[in-house]
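Engineer: The following block contains a protein sequence and its predicted model.
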Amino acid sequence: MARKILMPIGDATEVMDTLYPIFRLQEDGYEVVVTGPEARLYHGVMHEIPPDANIPWDITREQPAYHVRATIAFRDVRPEEYFAVLFSGGRAPEYLRYDEHLLAITRHFFEAGKPIAMLCHGVEIPAAAGCLHGRKGTTVPKCALDITQFGGTYVDEDVVVDGNLVSCRGWPQNGPFMGEFCKLLRSVG
């Protein structure tokens, strides 16, 4: 099987959730293919809780960040050509989870038992595809419901490995998250 890993994105993809995994996977020799609703340039965002704000934020603040190019549209993806998938976060999954092509792609990876990674809001896509029933995972606490309301178990840890599924809270855990995902990728081929 080709060493291609699919990464769905859209406008408001979180750049640390997206770019770090792209570069890390390339270091191990994988080709990361970025896909979106259309093949085009997408607006990335940066999410953080400002450390010294005069008025504290209890949720992340969003601001513009780097752009990321998708080279193939969801409707043109042939998931059988991909070794694994990684669902990055940001606000993009909030609207991407309604795309029937992406939901079918997502189901393929779960049904085929291929390596799957999801972080932060990326959990919203597998949840909408009905793929988290009986699975364990983690995400940012505000998205825990996306796991539990679909019959999964939310685990309050930074990184969780459940068979072929590796999940993490968000970009601050990129190091251990990608370490576990790369270990999974090596174990299956």
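Structural biologist: Looks like it came in fine.

Engineer: use CA for all of it now, contacts and neighbours both
Structural biologist: Noted.

Engineer: Distance check, Glu62 against Gly90.
Structural biologist: 9 Å (Cα to Cα, to the nearest Å).

Engineer: Kindly apply the preceding question to Glu81 instead.
Structural biologist: 26 Å.

Engineer: Of the two, which one has the most company?
Structural biologist: Gly90 (26 against 13; other Cα atoms under 10 Å).

Engineer: Just the buried residues of the lengthiest helix in the chain, please?
Structural biologist: Counting by DSSP state H, the longest helix found in the chain is helix 174-188. Residues of helix 174-188 classed as buried by neighbour count (16 or more other Cα atoms under 10 Å): Asn174, Phe177, Met178, Glu180, Phe181, Cys182, Leu184, Leu185.

Engineer: Which one of those is nearest to Tyr154?
Structural biologist: Here the nearest of those to Tyr154, counting by Cα to Cα, is Phe177; it sits at 16.3 Å.

Engineer: so what's that closest one up against?
Structural biologist: Val159, Val166, Ser167, Cys168 (Cα atoms under 8 Å, 6 or more residues apart in numbering).

Engineer: Next, the residues that contact stretch 15-22 from outside, please.
Structural biologist: For stretch 15-22, using Cα under 8 Å, 6+ apart, the contacting residues are 32, 44-46, 65-66, 88-90, 119-120, 170-171, 174, 178.

Engineer: 7 Å - rerun?
Structural biologist: Counting contacts by Cα atoms under 7 Å, 6 or more residues apart in numbering, the residues outside stretch 15-22 that touch it are Val32, Gly44, Val45, Met46, Ala65, Tyr66, Ser88, Gly89, Gly170, Trp171, Met178.

Engineer: now do stretch 123-130
Structural biologist: Contacts for stretch 123-130 (Cα under 7 Å, 6+ apart): Pro93, Glu94, Arg97, Leu103, Thr106, Arg107, Leu132, Thr139, Asp146, Ile147, Phe150.

Engineer: Second structure follows, compare the two:
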Amino acid sequence: MNGKKILMLCGEFTEEYEIFVFQQGMEAVGHTVHVVCPDKNAGDMIATSLHDFEGHQTYTEKPGHNAEINKTFAEVEGELDSYDAVYAAGGRGPEYIRTDPRVQTMVRHFHETGKPIFTICHGVQILMAVPGVIKGRTVACLPACAPEVAAVGGIYYDAGPKEAYVDGNMVSGKGWTALAAFMRECLKVLGTEIRHT
């Protein structure tokens, strides 16, 4: 079976782990992951962030490593039919790229075609910006996003820190600590089978 082609939507200060771990894990099993950011070209770099819970009332944010964009954003706009799934990574990036009509068009394509949609942490903010995408759907995300989920007709699931949630073709997780479970469920939705001998 041929590997799948996954579109990863990122912005500046997207969560580092949710870029690198997802991309490298999917590529390790033969899938292709195109990391894109509005108005960025292949070879450009974006800043990333690291969110953590260190005893304060909310998460802390620290600079992460720079991440390389490996596909020009403008090219992807005309190639959406060639992708098998879309992934909305979390962190700070979703907050602003969700307002970009081109990003909304991309998300709408995957929603309307019934292709898999993967979201973790704040990545759900990207889906919220497109009417109907999470309406009636159950999603896990950072608790701070729960009121927004409800406001657009979604159902917030309070997932454990290492748990993923699957609602049909949509896989979601609370944050980067859930990446192992999240990616395992994404692989199942993609039809990827890993055998141990």
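Structural biologist: Structure received. Quantities reported herein were computed from a predicted structural model and do not represent experimental measurements.

Engineer: Which members of the contacts of stretch 15-22 of structure 1 are the farthest-apart pair?
Structural biologist: Farthest pair in the contacts of stretch 15-22 of structure 1, by Cα to Cα: Ala65 and Met178, 21.7 Å.

Engineer: Now do the same for Ala180 of structure 2: its match in structure 1.
Structural biologist: Under the alignment defined by TM-score structural alignment, Ala180 of structure 2 is paired with Gly175 of structure 1.

Engineer: so how far is Ala112 of structure 1 from that match?
Structural biologist: With distances taken as Cα to Cα, Gly175 of structure 1 is found 27 Å from Ala112 of structure 1.

Engineer: What of Ala12 of structure 1?
Structural biologist: 29 Å.

Engineer: So if I had to pick from those two, which one is more boxed in?
Structural biologist: Ala12 (23 against 9).

Engineer: Now, of the contacts of stretch 15-22 of structure 1, which are buried?
Structural biologist: With neighbours counted by 16+ other Cα under 10 Å, the contacts of stretch 15-22 of structure 1 contain buried members at Val32, Gly44, Val45, Met46, Ala65, Ser88, Gly89, Gly170, Trp171, Met178.

Engineer: Just the ones of those residues in strands?
Structural biologist: Judged by DSSP state E, those include Val32, Gly44, Val45, Met46, Ala65 as members of strands.

Engineer: tell me which of those residues is nearest to Tyr154 of structure 1?
Structural biologist: Set against Tyr154 of structure 1, the nearest of these by Cα to Cα is Met46 (24.8 Å).

Engineer: So what does the closest one match up with in structure 2?
Structural biologist: Per TM-score structural alignment, Met46 of structure 1 is aligned with Leu50.

Engineer: and that match, what is it in contact with?
Structural biologist: Residues in contact with Leu50 of structure 2 (Cα under 7 Å, 6+ apart) are Glu15, Glu16, Glu61, Lys62, Pro63, Gly64.

Engineer: Please indicate which of those residues has the highest neighbour count?
Structural biologist: Glu15 leads these on contacts (other Cα under 10 Å) with 32 neighbours.

Engineer: That one touches Glu95, doesn't it?
Structural biologist: No: taking Cα atoms under 7 Å as the definition, Glu15 of structure 2 is not a contact partner of Glu95, at 11.9 Å.

Engineer: Find the residues that touch each one of these two.
Structural biologist: Here Glu15 of structure 2 and Glu95 share no contacting residue, scored by Cα under 7 Å, 6+ apart.

Engineer: ok, now how distant is the match of Met46 of structure 1 from Asn66 of structure 2?
Structural biologist: With distances taken as Cα to Cα, Leu50 of structure 2 is found 11 Å from Asn66 of structure 2.

Engineer: All the strands of structure 1, residue numbers only.
Structural biologist: In structure 1, the strands defined using DSSP E lie at 4-8, 13-14, 31-36, 41-48, 61-69, 72-73, 84-87, 116-119, 136-137, 153-154, 159-162, 165-168.

Engineer: Which of those strands sits closest to Arg24 of structure 1?
Structural biologist: Nearest of the strands of structure 1 to Arg24 of structure 1, taken as Cα to Cα: strand 31-36 at 9.9 Å.

Engineer: how big's the offset between the closest one and structure 2?
Structural biologist: Superposed on structure 2, strand 31-36 of structure 1 shows a mean distance to its aligned partners of 0.4 Å (mean Cα distance after the TM-score superposition for structure 1).
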